[in-house]
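Undergrad: what's the 3D shape of this:
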Amino acid sequence: MSAEGDGVDWDDAYANAAHIPRAETYPPRWAAAAAAFRAKAGGQIDVPYGPHPRQRLDLFQPQGLARGVVMFVHGGYWMRFDKSVWSHLAAGPLAHGWAVAMPSYRLVPEVAIADITRDITAALQHIAQMHPDGPIHLTGHSAGGHLAARMLCDDVPLSPEVASRIARVVPISPVSDLRPLRKTQMNERFRLDEAAARAESPALRTPRPGVPVTVWVGGAERPVFLDQARWLAAAWPGAALKIEEGSHHFDVIAGLEQPDSALTGTVAGA
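TA: Coordinates of the predicted model:
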């Protein structure tokens, strides 16, 4: 489908799985690795941060006193998945002494993307109460990268105490400008008009100052995701851009499983 006569097939442009070999094998492998990790690591599972069944989070603790807490927000175009698929990605930050929190959230079309932003705001507030000491690092992948970035935007109503603890943000393959998504068939679920798309676009918002930001993206991702990463890095003063050569949209997060990966080092501040 092309939109507005521009000749671009926007559905294909934002279709990741169609351009990744054996893409269908990734979700079951992620889920299996996550379940095995939880069986070994334990943690606080399904902690409610709101009344909806999806307003739940998991919190994994490192050995010894935690340096602070990393919040990882999952992706899925705000339409699919939950926290249970990604638990194994806590392994890298945990090895560096960080607690790791992973929230689920309500999905479109039950709610709007702005409501999901409010869910993650509530989850972050709750995580800060559960872990009242130390800095907070924010990361997330794809739609989760969007949501992690949104938490640094100055229009998000975090308490001053929580906002002051945010010490690092690493959006991974984020959607930073939602306006192009209005040209896709996915917008039948998103229901974004121009005003809503602008309001929820981190690249069009003002970040809170003084927080280091690294926008991380795979070099083998779809061109639009490289664009989205570049737009955010260019829009936010001082933000760095890291292009991980050879990584596509589904394996760009794999480094979070490894304590010695560059991605884990960036998220943990190691």
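Undergrad: use CA for all of it now, contacts and neighbours both
TA: Fine.
Undergrad: isn't Ala240 right next to Thr214, touching?
TA: Yes - the pair Ala240 / Thr214 is scored as a contact, 4.6 Å apart, by CA atoms under 8 Å.
Undergrad: Now the common contact residues for those two.
TA: Shared contacts of Ala240 and Thr214, defined by CA atoms under 8 Å, 6 or more residues apart in numbering, are found at Ala233.
Undergrad: More neighbours: which of those two?
TA: Residue environment comparison for Ala240 versus Thr214 gives the larger neighbour count to Thr214, 23 against 17, counting by other CA atoms under 10 Å.
Undergrad: hang on, the more buried one packs against Ile243?
TA: No - with contact defined as CA under 8 Å, Thr214 does not reach Ile243; the gap is 10.3 Å.
Undergrad: Am I right that Thr139 sits in a strand?
TA: Yes - remark: Thr139 belongs to a strand, assigned using DSSP: H, G, I helix; E, B strand; the rest coil.
Undergrad: other SSEs contacting the lengthiest helix in the chain?
TA: In the chain, ranked by residue count with DSSP state H as the criterion, the top helix is helix 113-130. When contacts are defined as 3 or more CA pairs under 8 Å, 6 or more residues apart in numbering; DSSP states H and E, helix 113-130 packs onto strand 99-103, helix 143-150.
Undergrad: how about the strands in the stretch 51-200 of the chain?
TA: Chain-ordered strands for the stretch 51-200 of the chain, with DSSP state E, counting those that start in this stretch as the definition, fall at 56-60, 69-73, 99-103, 136-141, 166-172.
Undergrad: Distance to Asp46 added to the ones you listed, as JSON lines?
TA: Putting those into JSON lines (distance: least, CA to CA, whole Å) gives the following:
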{"stretch": "strand 56-60", "distance to Asp46": "5"}
{"stretch": "strand 69-73", "distance to Asp46": "15"}
{"stretch": "strand 99-103", "distance to Asp46": "9"}
{"stretch": "strand 136-141", "distance to Asp46": "19"}
{"stretch": "strand 166-172", "distance to Asp46": "24"}
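Undergrad: The structure of the following sequence is requested for comparison with the preceding one:
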Amino acid sequence: MLVWGVAGFLIGIGISLIREQLNSTFSNIQRIEEELRVPLFGVVPFLKLDATSSTAERHYIENNRSPFAEAINHIRTGILYSDVDDPPQVVLVTSSVQGEGKTTVSSNLALAFAQLGSTLLIDADLRRPRIKRVTGANSPYGLVDYVAGEVKLKDCVNRDANVPGLYVINGGTPPPNPLELLSSERLRRIMQNLRSKFQYIIVDTAPVLPASDAIVLGQLVDSLIMVVQAERTTGNMAKDAMKRMAGGNVVPTGIVLA
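TA: Predicted coordinates for the structure are as follows:
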């Protein structure tokens, strides 16, 4: 009986070790900071929304005393204090792959920054734009149309009727080659011009691994936030994304666990 008991104990340990090796997703703060070597700016609580709830992308403003809103405020503080002498004005939000919560984070960050001053939220995820759907911005034009020179800035900037100080630029007409548009000299000049018109600019863009958009836009911003999803984003996925960005001389300012 003792032999079988010891054998069972050892088998149990073996199974636990195998499970630990197979489950390489991020689930705790210490592991994120140790493996990615980037500061963790905040942990966004899971939102369980019912039919009467607001969308996750507007939760901050409609539930501004919730733990979720406090987490967004904490992330905002982390961004601003990442460089005390020259606080970031333009912030890019991305992730390793689709579905990790980057648009939820970028939308709510824009709502939070709008409490401090005029804030522009730009949908630069031209492959799967979602900002228009979650904000209700109704202009038929967007970033693509503006960069192409087909409309003026006033034609594509939407003022949020419910949030003073928040402005939104949609993705606009889907381009045949998003990377070419985002790499253009005209976009660089546009981003420089927007700095003089808004106190803060939050840019939502495509994930790092499927596309190079975030690496290109990373050259135009002051701060880059990478969102990783608890129990979904693997260490290898996040590390591969970090390597891709490093190859383009782009380093995340902070990580958000969603």
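Undergrad: Any idea what the TM-score is?
TA: The TM-score (TM-score structural alignment, normalised by the length of structure 2) is 0.35; 155 aligned residues with a CA RMSD of 6.2 Å.
Undergrad: Just put the helices and strands packed on helix 113-130 of structure 1 in CSV and tack on mean neighbour count.
TA: Putting these into CSV (neighbours: other CA atoms under 10 Å) gives the following:
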stretch, mean neighbour count
strand 99-103, 27
helix 143-150, 28
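Undergrad: wait, which of the ones you listed is closest to Thr117 of structure 1?
TA: Minimum separation from Thr117 of structure 1 across those (CA to CA) falls at helix 143-150, 6.2 Å.
Undergrad: what angle separates that closest one from strand 136-141?
TA: Relative orientation of helix 143-150 of structure 1 with respect to strand 136-141: 150 degrees, computed using axes from the mean of the first three to the mean of the last three CA atoms, to 10 degrees.
Undergrad: by contact count, what packs against helix 143-150 of structure 1?
TA: For helix 143-150 of structure 1, the helices and strands in contact under the criterion 3+ CA pairs under 8 Å, 6+ apart are strand 69-73, helix 113-130, strand 136-141, strand 166-172.
Undergrad: which residues does Val93 of structure 2 contact?
TA: If you count contacts by CA under 8 Å, 6+ apart, Val93 of structure 2 has them with 102-103, 105-106, 202-205, 224-227.
Undergrad: can you pick the most crowded of those?
TA: Neighbour count (other CA under 10 Å) singles out Val227 as the most crowded of the contacts of Val93 of structure 2, with 31 neighbours.
Undergrad: now that residue, what's its secondary structure?
TA: strand.
Undergrad: Surely it is in contact with Met242?
TA: No - shown here, Val227 of structure 2 and Met242 do not form a contact pair, counting by CA under 8 Å, at 11.8 Å.
Undergrad: quick one on the thing from earlier: format the helices and strands packed on helix 113-130 of structure 1 as JSON lines; extra columns: distance to Gly92 of structure 1.
TA: What follows is these, written out as JSON lines (distance: least, CA to CA, whole Å):
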{"stretch": "strand 99-103", "distance to Gly92 of structure 1": "10"}
{"stretch": "helix 143-150", "distance to Gly92 of structure 1": "18"}
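Undergrad: Relative to Ala33 of structure 1, which of the ones you listed is closest?
TA: Taking CA to CA as the measure, these were each checked against Ala33 of structure 1, and strand 99-103 came out nearest at 15.2 Å.
Undergrad: Which parts of the stretch 1-150 of structure 2 are strands?
TA: For the stretch 1-150 of structure 2, the strands defined by DSSP E, counting those that start in this stretch cover 40-43, 90-95, 119-124.
Undergrad: nearest to Asp145 of structure 2, of those?
TA: Taking CA to CA as the criterion, strand 119-124 is the member of the strands of the stretch 1-150 of structure 2 that comes nearest to Asp145 of structure 2, at 12.1 Å.
Undergrad: Now do that closest one against strand 90-95, angle only.
TA: Angle between the axes of strand 119-124 of structure 2 and strand 90-95 is 40 degrees (criterion: the same axes, to 10 degrees).
Undergrad: Which strands and helices lie in contact with strand 119-124 of structure 2?
TA: Judged by 3+ CA pairs under 8 Å, 6+ apart, the packing partners of strand 119-124 of structure 2 are helix 102-113, helix 131-135, helix 143-147, strand 166-169, strand 200-205.
Undergrad: if you set the cut-off to 7 Å instead, what comes out?
TA: In this structure, strand 119-124 of structure 2 packs against helix 102-113, strand 166-169, strand 200-205, with contacts taken as 3 or more CA pairs under 7 Å, 6 or more residues apart in numbering; DSSP states H and E.
Undergrad: Using TSV, please lay out the ones you listed together with distance to Ile131 of structure 2.
TA: Rendered in TSV, the data for these read as follows (distance: least, CA to CA, whole Å):
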stretch	distance to Ile131 of structure 2
helix 102-113	7
strand 166-169	8
strand 200-205	8
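Undergrad: if I look at Val168 of structure 2, how far off is Leu109 of structure 2?
TA: When CA to CA, to the nearest Å is applied, the distance between Val168 of structure 2 and Leu109 of structure 2 equals 13 Å.
Undergrad: Check the helices and strands packed on helix 143-150 of structure 1 for me and report the most buried one.
TA: Using mean count of other CA atoms under 10 Å, the stretch among these with the greatest mean number of neighbours is strand 69-73 (a mean of 28).
Undergrad: neighbouring contacts of that one?
TA: Surrounding strand 69-73 of structure 1, the residues in contact under the criterion CA atoms under 7 Å, 6 or more residues apart in numbering are 98-103, 135-141, 144, 148.
Undergrad: tilt between it and helix 143-150?
TA: Compare the direction of strand 69-73 of structure 1 with that of helix 143-150 by the same axes, to 10 degrees and you get 130 degrees.
Undergrad: Right, I'll leave it there.
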